[in-house]
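>>> okay, predicted coordinates and the sequence, questions at the end:
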Amino acid sequence: MPEMPEIETIRRSLEPHIRGRKIENVEVLLARQIKWPEPEAFVARILQEDIVGLERIGKYLLLQLSNQVSLIFHLRMTGQLVYVAAGAADASHHNRVIIYLDDGARLVFSDTRTFGTLYAMHQDELWRIRGMAEMGPEPLSEKFTAEYLAAAAAGRKTRIKSFLLDQSKVGGLGNIYVDEALFLAGVHPMRLAGSLTGDEIQRLHEAVNRVIADGIADGGTTFRDYRDGNGGKGSHQDNLFVYGRDGEACKRCGTLIAKTKVGGRGTRFCPSCQKI
């Protein structure tokens, strides 16, 4: 699933192409992925409107339109949102919604497994997306401080891996970057969130910010489905310490990277660098 660095990369790569463009036409190829409002009303809300800005909230991408409506994409597992220039061919076989712009270009939403969702909401309706309305502070933001993290984790008997994946606690994190942050902080993923010391919280806060910043700098992580707004792959997969490296030697100590499950999620860690 695309996480905060991937969605931010998509936002940055799309913005130069589509900011200021008008939506001339909309082709809905799979109506059930439009969650609000009904598909006909969805199209009516965005048709003939200008795209005045792009925003990201956690893992949600918001296209701000000239009528105060936000066109919102939640890509989930296999969703892609790619800009296709006028006259260029689109290689995807899983297109679900195509947005035609006034310069002949297209914004193509494709999704192999069809878990992604789309919304067209006025500013006073955004509360309807519960995951976005209840989202916790994002890494790299002013509100995401070590003090906040310590207070949110205090007394919690949830595993720290599951705690960090809870979007109401920290917005935008997913499996890849949580595993990486826990490794850099030297914290075992099975530790209870409330058991972390002040020093561990400080290291974890710094590690979360680092992995997110590095992921953005590398254009995201591509193992299979993720593409940026130009259809390109990220490169952060080449710089991972533990995620996707189970059975391989730890880059720090040489111990084989282990894999377990925490809260039903596949979890990678180094048994030597992250002692429980």
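Nice, I can see it.

>>> contacts and neighbour counts: CA atoms only from here.
Will do.

>>> check which helix or strand I212 maps to.
Following DSSP states H and E, one finds I212 within helix 198-217.

>>> list the buried residues of stretch 57-69.
57-66, 69 (16 or more other Cα atoms under 10 Å).

>>> could you do stretch 266-276 as well?
Under the neighbour-count criterion of 16+ other Cα under 10 Å, stretch 266-276 has 267-274 buried.

>>> and those residues, which of them are in helices?
Nothing among these maps onto helices, per DSSP state H.

>>> got the residues you listed as TSV, with distance to I10 columns?
Converted to TSV, the buried residues of stretch 266-276 look like this (distance: Cα to Cα, whole Å):
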residue	distance to I10
T267	26
R268	26
F269	28
C270	31
P271	35
S272	36
C273	33
Q274	33
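
>>> which one of those is nearest A120?
Of all the buried residues of stretch 266-276, T267 has the smallest distance to A120: 35.1 Å, by Cα to Cα.

>>> comparison target, given below:
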Amino acid sequence: MPELPEVETVVRTLRKLVVGKKITSAKIIYPNLLKQPTNINQFETEITGQTINSIERIAKHIIFHFDNKVLISHLRMEGKWFYEEIGSQVNIKHQEAAFIIDDKMQLSYYDTRKFGTLHWQDVDNFRNSKPISTVGPEPFSELVTPNYLFNRINKSRKHIKTILLDQTIISGIGNIYADEILFDAKINPLKSGNELKLDDFEQIITSSRKILNKAVELGGTTIDSYQSAHGIDGKFQNYLKAHTRVGLPCLICGDTITKIKVNGRGTYYCQTCQVLE
């Protein structure tokens, strides 16, 4: 699943390719992709002739800015944007949308799992509407302080691993980076929110920024089938210290990395470095 670094990589790539270019025609191939508006013909008509002025990222969402509208893309599990020659579809079976660009190229959306979404909203109020309005601040935000996390989490009996995956509290962190952040912070993933101290939250913030900045620098993590865009592979998987390393020696203490399930999610940690007190 693409997390903050992978989505940031997609955004940086798309900016170089399509900002300033005009959409000359649009086709939604998989109707369930478009969540708003529900009238596909209306959307295809409205976006045709519009110029992509800029692209930003909010948490795991990609925001294409037009003159008075935005197109919000959530990649979910396997969504990918490809910039390709017209007619040269990477995998037509999984192509869900196609936008013809005025440079005779095509911006296509593919999704093998079909969980991705698109929302077409007014630029003036999209930040106050779903899906963006429910998204919590990113770890990089000045709003994310030890006190903010303490006030949001200190009464929770949920495991800290589960809490870090809650996008309404802190956004952009998924399964891979939650494992890496907790390993770096030396916090056991089974520890509940109400067991953590202010110093623990400060360490989580420090580790979050450190891990995510490094992952962004390396283009994200390419694991299993996920690739952020056509021909783009991240390199952070070469620097993982916990995630996927089950049975291997801990790079800090030499003990064996353990894999467990936390709220149904595969979780990797070191029982020595991340002791459950």
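Sure thing, it's come through. Everything quoted here is computed from the prediction, not taken from an experiment.

>>> tm score of chain vs chain?
Comparison of the two superposed chains (TM-score structural alignment, normalised by the length of the first structure) gives a TM-score of 0.94, and 273 aligned residues with a Cα RMSD of 1.6 Å.

>>> tell me the one of the buried residues of stretch 266-276 of the first structure nearest M135 of the first structure?
T267 (22.9 Å).

>>> aligned to the closest one, what sits in the second structure?
Under the alignment (TM-score structural alignment), T267 of the first structure maps onto T267 of the second structure.

>>> what sits against that match?
175, 179, 189, 243, 259-261 (Cα atoms under 8 Å, 6 or more residues apart in numbering).

>>> one more time with 6 Å
259-261 (Cα atoms under 6 Å, 6 or more residues apart in numbering).

>>> quick check: it vs N175 of the second structure, distance?
Counting by Cα to Cα, to the nearest Å, the separation of T267 of the second structure from N175 of the second structure is 8 Å.

>>> so can I have TSV of the buried residues of stretch 57-69 of the first structure showing distance to I216 of the first structure?
Output for the buried residues of stretch 57-69 of the first structure, formatted as TSV (distance: Cα to Cα, whole Å):
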residue	distance to I216 of the first structure
I57	15
G58	13
K59	13
Y60	15
L61	15
L62	18
L63	20
Q64	22
L65	25
S66	28
V69	27
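
>>> out of those residues, which is nearest to I99 of the first structure?
Using Cα to Cα, these come closest to I99 of the first structure at L63, 12.1 Å.

>>> isn't that closest one up against L54?
Yes: counting by Cα atoms under 6 Å, L63 of the first structure does reach L54; the two are 4.7 Å apart.

>>> the nearest residue to D184 of the second structure once chain neighbours are set aside: neighbouring residues, count only.
Of all residues not flanking D184 of the second structure in the chain, S207 sits nearest, at 6.0 Å (Cα to Cα, 6 or more residues apart in numbering). When neighbours are defined as other Cα atoms under 10 Å, S207 of the second structure has 22 of them.

>>> my read: S207 of the second structure touches E180, true?
No: between S207 of the second structure and E180 there is no contact under Cα under 6 Å: 8.5 Å.

>>> mutual contacts of the two, please.
Joint contacts of S207 of the second structure and E180 (Cα under 6 Å, 6+ apart) do not exist.

>>> what strand or helix carries A120 of the first structure?
Assigned by DSSP H and E, A120 of the first structure falls in strand 117-122.
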